[in-house]
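**Student:** Okay, here's the prediction I keep looking at, along with the sequence it came from:
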Amino acid sequence: MTIDWTNFTPWTSLSGGLLIGLAAALFILFFGRVLGISGIVGGLLRPAAGDIGWRVAFIFGIFAAPWVWLLLADPVSVTIEANTPTLIIAGLLVGLGTRFGSGCTSGHGVCGLSRLSPRSLVATLGFMAAGFITVYIVRHALG
């Protein structure tokens, strides 16, 4: 294994992780809710009264953040090596997995693990194992 030192960004990554952790802590402190993206988006499909505004604002923030980044820093070079059908299938499988797992990596991996939830530990281990196995199969067994 080699490290691409040109694109190795530990401080940026650490800062991003700290911001996600801070946002999750503040969200549960002020709203009493877990900061899980699939739950926030899923709540728009069957919203409760007075529940739409904050969900839309949160999702807007997710889409606005890269544009704010572009105002502050140079654009990031992104390379996607998968074709469009593969990305669509992957997205649908992730969505299906969040429904079966009753949450996503942000809900279970960030918020659930920090609350020492055994269910979130099992879910996160399952997410990670599925990712490891998928990468191994796609890159080594098939590729």
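**Tutor:** That came through, no problem. Note that the coordinates shown come from a computational prediction; the quantities given were computed from them, not determined experimentally. Residues are numbered from 1 along each chain as shown.

**Student:** CA atoms for contacts and neighbours, from now on please.
**Tutor:** Fine.

**Student:** Point out the other elements, helices or strands, that the one helix or strand residue 92 maps to touches.
**Tutor:** Assigned by DSSP states H and E, residue 92 falls within helix 84-100. Taking 3 or more Cα pairs under 8 Å, 6 or more residues apart in numbering; DSSP states H and E as contact, there are no helices or strands that helix 84-100 lies on.

**Student:** for that helix, which positions count as buried?
**Tutor:** Of the residues in helix 84-100, those scored as buried under the neighbour-count criterion (16 or more other Cα atoms under 10 Å) are residue 98.

**Student:** Alongside the first one, take a look at this:
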Amino acid sequence: MKSNEYVDDGPFLIAGTHINGDKIQWDECQHITEFRYEESPEIMLKVRDLIISKDGTIGRIAYVDQLPGPATINSTMMLVRLKSQDSLCSQYLFYFLQGEVFQKLVAERMSGSGVPHLFQADMKQLIVRAPQDVRKQKKSPRF
């Protein structure tokens, strides 16, 4: 992006550096023009989305529990959006990704690489173990 595409007010642009712990630091996010935001509707954030840093410092995860306005992610981030909440609860997936299985994947990608990168193909290989009953998933905030 060019410097003139960053603005003082407008849609939020989230990078990995804007995730602290598991929360998006909205007051630290940059803003972009409405034109740039509208350009990529596939990465416009929705409540219950997960975002993961995939370049450089990989594996930072945030659960989008609220949106203070229109928001999107930059190219260092990956969006994970469930097609349906019928068989897997996004909050359960969020907690699963903070666990040992995903963290092992992140550690493997970080070792021996100049610039660590997490690929979408890596995520497709990830097996998520969850109770079949979504109500049970919602009762289990952590493993």
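**Tutor:** Structure's in. What do you need? Being a predicted model, the structure only gives us computed values, none of them experimental.

**Student:** Let me see the TM-score of these two.
**Tutor:** Both chains were compared after superposition, and using TM-score structural alignment, normalised by the length of the first structure their TM-score is 0.27; 74 aligned residues with a Cα RMSD of 5.5 Å.

**Student:** Next SSE downstream of the helix holding residue 92 of the first structure?
**Tutor:** Once the chain leaves helix 84-100 of the first structure, the following helix or strand, as judged by DSSP H and E, is helix 113-114.

**Student:** contact partners of that following helix?
**Tutor:** If you take Cα atoms under 8 Å, 6 or more residues apart in numbering as the criterion, helix 113-114 of the first structure is touched by 120-121.

**Student:** what's downstream of that helix, the next helix or strand?
**Tutor:** Following the chain from helix 113-114 of the first structure toward its C-terminal end, the next helix or strand by DSSP H and E is helix 118-136.

**Student:** What are the buried residues along that following helix?
**Tutor:** For helix 118-136 of the first structure, a neighbour-count test (16+ other Cα under 10 Å) marks 120-121, 123-124, 127 as buried.

**Student:** between it and helix 84-100, how big is the angle?
**Tutor:** Between helix 118-136 of the first structure and helix 84-100, the angle comes out at 160 degrees (axes from the mean of the first three to the mean of the last three Cα atoms, to 10 degrees).

**Student:** where's residue 122 of the first structure relative to residue 133 of the first structure, distance?
**Tutor:** When Cα to Cα, to the nearest Å is applied, the distance between residue 122 of the first structure and residue 133 of the first structure equals 16 Å.

**Student:** Counting neighbours, which bits of the helix or strand that contains residue 109 of the second structure end up buried?
**Tutor:** With elements taken from DSSP H and E, the one containing residue 109 of the second structure is helix 100-110. Buried residues in helix 100-110 of the second structure, counting neighbours by 16+ other Cα under 10 Å, are found at 102, 105-106, 109-110.
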